[in-house]
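K.L.:
following is a predicted model, sequence given first.
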Amino acid sequence: MTSTDDILRQAARRSGRNPRSWAVLLVAALAVGLGAPVWLDARTTAQYPVTAQDLAAGRTALDALVVKGRAPRTGYDRDEFGQAWADVDRNGCDTRNDMLRRDLLDITLKPGTHDCVVLTGTLDDPYTARSIDFERGERSSEVQIDHVIALSDAWQKGAQGWTDEQRTAFANDPANLLAVHGPTNQSKGASDAATWLPPNRGYRCAYALRQSMVKAAYGLWVTQAEHDALTREIDRCVVAR
């Protein structure tokens, strides 16, 4: 699985910024060699503890975020972020199926799709702490791929100034994607951390760390209320021992 350092470098390239300008975030590199950071993996333990390195990286990212008001939503359209679930990494599989393969357990794959299309699997949903059976077809929407930072929220906090290529990369970046319970994802909508947090309180620390890391990596800003909410949840994080 991709390391924190890899994610920051990839995000820097995708956002069109010089990777050298990300020095403030490279504390995340401390996690390299210790396995994937907890905030990146939906399949964490029931209490979702984080490592001291992940927590330090999250705090550094949060401190780096610019705080200012939300820009108007004028001009926003989902199409501004490119084709939904494009194959941006050119592995022959769309992003949705990439994320299903990453986050679901006990998956079965459709024959003849080069191990791409997920037919069934089980999701340990981080947002509700429920176990959800996924089955491709009429029930597919029971598991959805959430943009942890909603595209509309990103648009109002910096993304409207990006190129089409940068927005497409952001919309398909695994660091900002999670397989989750569909109806809960629908209830979240385009909310930021100030107005919506996962019902599963045990996951809120990991959620806040992910939001902070991705927003910092892409140069997005936060409102004061959002910054306060992220700070509150990160302060409640439990460090694994």
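P.N.:
Great, that's in hand. Numbering: from 1, shown residues only.

K.L.:
going forward, measure contacts and count neighbours with C-alpha atoms only.
P.N.:
Fine.

K.L.:
show me the contacts for the nearest residue to residue 118 once chain neighbours are set aside.
P.N.:
What sits nearest to residue 118 in space, not counting adjacent residues and going by C-alpha to C-alpha, 6 or more residues apart in numbering, is residue 109, at 4.6 Å. Counting by C-alpha atoms under 8 Å, 6 or more residues apart in numbering, residue 109 touches 115-120.

K.L.:
okay, pairing it with this:
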Amino acid sequence: MAHRPRRLVAAGLVLAGALVSAACSPLAVSTTGDAAPAPAAAGPAGQAATAQLNALPVQAHSSLSAYSRAEFGPAWSDEGTVELAHNHCPTRDDILFRDLSDAIREKDGCTVVSGVLHDRYTGKSISFHRGRSTSLAVQIDHIVPLGLAWQSGARNLTASQRLNLANDPENLIATDGPTNAAKGAKDASQWLPPRNNARYWYASAQVRVKAKYRLSVSRAEKQALGQALESCPASGTDAKGTR
């Protein structure tokens, strides 16, 4: 079995960087308003995520009428400038290799043929076997969906920046196929992970990506993200650890 490249491990650690480091305490509800600050989440990580959220511009989502997946470049391209680029492997296989336990690649050093996903969104363990009728059991989710990114300002990014957004490991996670399909391009006011213990992590990851690419949030989206940042698993960390 191929060894995990160091930069893939590093990407996994970045993805896990928003985990809560200490137990959470009850939070006061902030005043309401068009751009009211989100409640400050407990602990340094939560406070940093809340500060990032409060710094995002608040505006209504733009129309999806001009959106096309092609605006974000070829799917799973290796041509961006983000961390995983130029290793000659499609981004999808890099993320599968990062997120699956016991991941096995073919002799080409890229194609992931099997492994086990401990799904952060649902808490399920899913066996992955590459094949025409089996590959869709595990899919790669854009944490900030590309359609939502377009509505949030990605239409104003350069083609290179959009390519990076679509292939950025901070914006990608392997997950249960039906759950990914149900999410679609919904924002946090319309969809959050079904597993409650994943919602703090998910909100933190969305905020981090939106801040990185200077994207906006709608009023309802900001409220939902702020509420998710208030949540905390009982143990003070994501039960799935650092994966």
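P.N.:
Yes, it's here. Source: prediction; values computed, not measured.

K.L.:
and the TM-score between them?
P.N.:
The TM-score (TM-score structural alignment, normalised by the length of the first structure) is 0.79; 202 aligned residues with a C-alpha RMSD of 2.2 Å.

K.L.:
returning to what we had before: of the contacts of residue 109 of the first structure, grab the buried ones for ChimeraX.
P.N.:
Burial among those is assessed by 16 or more other C-alpha atoms under 10 Å; the matching ChimeraX selection reads:
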select :116,117,118,119,120
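
K.L.:
in strands only, show me the contacts of residue 109 of the first structure.
P.N.:
Of the positions in these, 118-120 sit in strands, assigned by DSSP state E.

K.L.:
related to what we said a few turns ago, give the aligned equivalent of the residue nearest to residue 118 of the first structure in the second structure.
P.N.:
Counting by TM-score structural alignment, residue 109 of the first structure corresponds to residue 105 in the second structure.

K.L.:
same check, this time on residue 145 of the first structure
P.N.:
Looks like residue 145 of the first structure aligns to residue 140 there (TM-score structural alignment).

K.L.:
middle-most residue in the second structure, spatially?
P.N.:
residue 143 (2.9 Å; C-alpha atoms, centre = their mean).

K.L.:
show me the contacts for it.
P.N.:
Contacts of residue 143 of the second structure by C-alpha under 8 Å, 6+ apart are 171-173, 202, 205-206.

K.L.:
mean distance, the helix or strand where residue 117 of the second structure lies to its aligned residues in the first structure?
P.N.:
Element membership of residue 117 of the second structure, judged by DSSP states H and E, is strand 112-118. Superposed on the first structure, strand 112-118 of the second structure shows a mean distance of 0.3 Å to its aligned residues (mean C-alpha distance after the TM-score superposition for the first structure).

K.L.:
whereabouts in the first structure does that strand align?
P.N.:
Strand 112-118 of the second structure maps onto residues 118-124 of the first structure, going by TM-score structural alignment.

K.L.:
what lines up with residue 60 of the second structure in the first structure?
P.N.:
So residue 60 of the second structure corresponds to residue 69, using TM-score structural alignment.

K.L.:
for residue 158 of the first structure, see how far away the closest residue to that match other than its chain neighbours is.
P.N.:
Sequence neighbours aside, residue 223 is the residue nearest to residue 69 of the first structure in space, at 5.3 Å (criterion: C-alpha to C-alpha, 6+ apart). Applying C-alpha to C-alpha, to the nearest Å, the value for residue 223 of the first structure to residue 158 of the first structure is 12 Å.

K.L.:
these two touch, right, residue 122 of the first structure and residue 108?
P.N.:
No - applying C-alpha atoms under 8 Å, one finds residue 122 of the first structure not in contact with residue 108, separated by 10.1 Å.

K.L.:
tell me how far the closest residue to residue 104 of the first structure other than its chain neighbours lies from residue 234 of the first structure.
P.N.:
Counting by C-alpha to C-alpha, 6+ apart, residue 104 of the first structure lies nearest to residue 123, which is 4.8 Å off, once chain neighbours are set aside. Going from residue 123 of the first structure to residue 234 of the first structure by C-alpha to C-alpha gives 25 Å.

K.L.:
in the second structure, what range does the lengthiest helix in the first structure match?
P.N.:
Of all the segments of type helix in the first structure, defined by DSSP state H, the longest one is helix 204-218. Using TM-score structural alignment, helix 204-218 of the first structure lines up with residues 199-213 of the second structure.

K.L.:
what comes up buried for that stretch?
P.N.:
199-211, 213.

K.L.:
which one of these is nearest residue 163 of the second structure?
P.N.:
residue 213 (11.5 Å; C-alpha to C-alpha).

K.L.:
distance of that closest one from residue 179 of the second structure?
P.N.:
25 Å.

K.L.:
please apply the same query to residue 189 of the second structure.
P.N.:
16 Å.

K.L.:
what's the answer for residue 139 of the second structure, then?
P.N.:
9 Å.

K.L.:
could you pull out the strands for the first structure?
P.N.:
Counting by DSSP E, the strands of the first structure are 105-109, 118-124, 131-135, 143-147, 177-181.

K.L.:
out of the ones you listed, which is the most enclosed?
P.N.:
strand 177-181 (a mean of 25; mean count of other C-alpha atoms under 10 Å).

K.L.:
corresponding residues in the second structure for it?
P.N.:
With TM-score structural alignment as the criterion, strand 177-181 of the first structure aligns to 172-176.

K.L.:
compared with the first structure, how much does the matching stretch deviate?
P.N.:
Mean for stretch 172-176 of the second structure is 0.2 Å (mean C-alpha distance after the TM-score superposition for the first structure).

K.L.:
neighbouring contacts of that stretch?
P.N.:
Under C-alpha under 8 Å, 6+ apart, the answer for stretch 172-176 of the second structure is 95-96, 99-100, 117, 119-122, 126, 137-143.
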